[in-house]
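Novice: Return a 3D structure for these sequence lines:
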Amino acid sequence: MTALHTFLFTPFLGTSAWLWLVFITIVIALLVLDLGVLHRQDREIEMRESLLLYSGYFSVGVLFGVWVWYELGAQPALEFYTGFLVEQSLSMDNVFVMAMIFSFFAIPRRYQHRVLFWGILGVVVLRAIMIGVGAALVQHFAWVLYIFGAFLLFTGVKMALSKDDAHPDLANNPVLRFVRRHMRVTDQLHGRHFFVHLTPPGTDRAIRYATPLFLALVLIELADLVFAVDSVPAIFAITQDPFIVYTSNIFAILGLRSLYFALAALMHRFVYLKYALALVLIFIGCKIFWHGLVGKVPAGISLGVTFGLLLGGVLLSLLRTRNQQQPAEQQPVQDEPLPAVDKPPTTPSDSNPEKKGPHLRV
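Specialist: Below you'll find the predicted structure:
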């Protein structure tokens, strides 16, 4: 019992191990409930269900912040809520990118949740690595925070002055081209599977092929990695506590992924959100230099300013675009009947030109 007690209260990255275990247990329980209970069958998620899922994840995040307040105090809790809000806001642009990826690969809506769910597991690992590296840098080199601050200022000003971004050229994405060169990839979906075994004509040996569902997952993970370059420095500008940084990030991402199906149909209306986000990044960047020159900005003020800027951007956007229709290129991919699995699939993209026209192994 003494050994267990010692382990539970041993600091890990500045926080007792038992607090980390509570967080990990909550996240695992949410993921099991999501995929193992609520979405055991692949189906299209409507806006109402998307909003209900988000409200559930959001409520868990808010309650976790209350628990942080009880265990660690008001300051860490306010920092958690600020990071939670900033991460959700900065990740909203990622929703538009995900919608484009699903449209590019023509992924039916009933399979999109599966891709997003498995994408979360990648996010949990990638964010842990990035935050761990960031925490080590900040701990050993305090001046790194000023680099983060300058980067956030630059990003915020660039975002505010930039015109609407052109659509990414997914077909020529270097990561996608790399995967296609080094893996056998089918041109056709095979239900909910990321990989299938196909038998090329004239052979009896089945070969493993990736499907477009897997390619969509790869690009979504890549998009999250790109967006994390902004969000991770932003949260470190709010707090340097790895526990607060990581937990606020993960709870925000869990909620946003569940909200995807509602946001994908509304993103075209958030025309002023970009400017609100730019102001948030500028504010957070300035806060770092203010802390070094004058003193620390109270967590309550940081939370209030961040919330006010984002709320103002959302309300102004919805007011100015209340009669605007969704652009055709942003329409969600609708489910279409899938071909029978006993029919030969279309010719795959194969790095070996001699292996064409495989058939499903019976």
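Novice: CA only for contacts and neighbour counts going forward, please
Specialist: OK.
Novice: Okay, buried residues for stretch 314-324 please.
Specialist: Neighbour counts over stretch 314-324 (16 or more other CA atoms under 10 Å) mark 314, 316-318 as buried.
Novice: which residue packs closest to residue 17, ignoring adjacent ones?
Specialist: residue 8 (5.0 Å; CA to CA, 6 or more residues apart in numbering).
Novice: ok now do the one you found, which residues does it touch?
Specialist: Contact analysis of residue 8 by CA atoms under 8 Å, 6 or more residues apart in numbering lists 16-18.
Novice: Could I get those residues in a markdown table, plus columns for distance to residue 164, neighbour count and secondary structure?
Specialist: Formatted as a markdown table, those follow (distance: CA to CA, whole Å; neighbours: other CA atoms under 10 Å; DSSP: H, G, I helix; E, B strand; the rest coil):
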| residue | distance to residue 164 | neighbour count | secondary structure |
| --- | --- | --- | --- |
| 16 | 45 | 16 | strand |
| 17 | 45 | 16 | helix |
| 18 | 46 | 16 | helix |
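Novice: compare with the first, here's sequence two:
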Amino acid sequence: MESIANPWLWATFFSVVIIMLAIDLFWVGGGKQHKVSVKEAAIWSGIWVSVSMLFAAGLWLYLNTTVGEQVATAKTLEYVTGYLIEKSLAIDNVFVWLMIFSVFAIPADLQKRVLVLGVIGAIVMRTIMIFAGAWLITQFHWLLYVFGAFLLFTGIKMWLAAEQQPDLANSKIVLWLRRRYNITEHLEGEKFFVKRLVNGRWVRYATPLFLVLVLVEFSDLIFAVDSIPAIFAITTDPFIVLTSNIFAILGLRSMYFLLADMADRFSLLKYGLALVLVFIGFKMMLIDLMKIPTALSLCVVATIIATSVILSLRKNRKEAEGSAE
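Specialist: Purely as a prediction, here's the structure:
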């Protein structure tokens, strides 16, 4: 697998990730049951984005002094484009989390622990999938066409299902868990498992919070399957793919709490995300026929997302004006 990274770059990246995760786990909210305010979420969302962009600046400076400005600019642009794509697609994951917490009536002060574990699980899963995907592409170039067709199909499917609400409480994975585990009727604080005395013996019970954690991790896996192929349309360098992916999901927990009260304002965003997947799918399928510049891809993705957000806000304003009349 060809990459611009060396052991020093890998060590720097993993050091930054570990430090930021430690801060998020043990400092923000003290690692305890904690309701994250919108102000706190906004501040930390800004911090996560700033760290991601500082990493991009550091990457450019390092590559500029070691391999030259042209390579430095190309690789940094790939990183930023990949970051924007992954961050945009992660928003849909956030909306799914909102539905999961809503369906199972999980209070805000109990959501933090689930989301922290969800992000950690996503990092592990994506790291494995990215290295496996990068290796497969180096061995079987035709897989790029398969990924492209998959993204095209996923984008069309997302567009058609944009208004549908999945029945999470009766999903196959929840029904399977209910058959396999004894489930308590009520939450037990932040506990995922509890023991109860039944007929003279202790029986282990899973709590509804455990069901929620499994659904969050499962949603992370599903979205990773959708989003990771998308960035391979931008670059096959495992360092750029991994760094842009991980930095995009590191701030997901803060972004969740920031968007929790505003999800209804972005009703058209799913259509924008669907168009992004369709565009990336076409780009990947045309990779050997026509090379779409990374800068153009960045502009197209940014334009689609910005347009869907603006149209969503305009739609909400018109609906509010209509109801006021």
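Novice: Compute the distance between the residue nearest to residue 17 of structure 1 and residue 128 of structure 1, please.
Specialist: Remark: distance between residue 8 of structure 1 and residue 128 of structure 1 (CA to CA, to the nearest Å) = 20 Å.
Novice: now residue 94 of structure 1
Specialist: To residue 128 of structure 1, residue 94 of structure 1 is 19 Å away according to CA to CA.
Novice: Doesn't residue 306 of structure 1 belong to a helix?
Specialist: Yes - according to DSSP: H, G, I helix; E, B strand; the rest coil, residue 306 of structure 1 belongs to a helix.
Novice: With adjacent residues omitted, what lies nearest to it?
Specialist: In this structure, residue 306 of structure 1 finds its nearest non-sequential neighbour in residue 280, 6.0 Å apart by CA to CA, 6+ apart.
Novice: so that neighbour touches residue 308, yeah?
Specialist: No - using CA atoms under 8 Å, residue 280 of structure 1 makes no contact with residue 308, being 9.7 Å away.
Novice: quick one: what's aligned to the residue nearest to residue 306 of structure 1 in structure 2?
Specialist: Alignment of residue 280 of structure 1 against structure 2 is given by TM-score structural alignment, with residue 276 as its counterpart.
Novice: I figured that match hits residue 156, correct?
Specialist: No - using CA under 8 Å, residue 276 of structure 2 is not in contact with residue 156; the gap is 10.4 Å.
Novice: And those two? Which one has more around it.
Specialist: residue 276 (26 against 17; other CA atoms under 10 Å).
Novice: May I ask which helix or strand encompasses the more buried one?
Specialist: Assigned by DSSP states H and E, residue 276 of structure 2 belongs to helix 269-285.
Novice: which other residues reach that helix?
Specialist: Here helix 269-285 of structure 2 makes contact (CA under 8 Å, 6+ apart) with 85, 88-89, 92, 144-145, 147-156, 158-159, 162, 230, 232-233, 291-292, 301, 304-305, 307-309, 312.
Novice: what's the answer for stretch 196-212 of structure 2, then?
Specialist: With contacts defined as CA under 8 Å, 6+ apart, stretch 196-212 of structure 2 is touched by 100-101, 104, 106, 114, 174, 177, 181-188, 190-195.
Novice: Residue 88 of structure 2 sits in which helix or strand?
Specialist: Here residue 88 of structure 2 is assigned to helix 69-103, by DSSP H and E.
Novice: and after that helix, which helix or strand comes next?
Specialist: Per DSSP H and E, the first helix or strand lying C-terminal to helix 69-103 of structure 2 is helix 108-139.
Novice: Next secondary structure after that next one?
Specialist: Counting by DSSP H and E, what follows helix 108-139 of structure 2 is helix 143-160.
Novice: coming back round to it: just the buried ones among the contacts of helix 269-285 of structure 2, please.
Specialist: For the contacts of helix 269-285 of structure 2, a burial check counting by 16+ other CA under 10 Å picks out 85, 88-89, 144-145, 147-152, 154-156, 158-159, 162, 230, 232-233, 301, 304-305, 308-309, 312.
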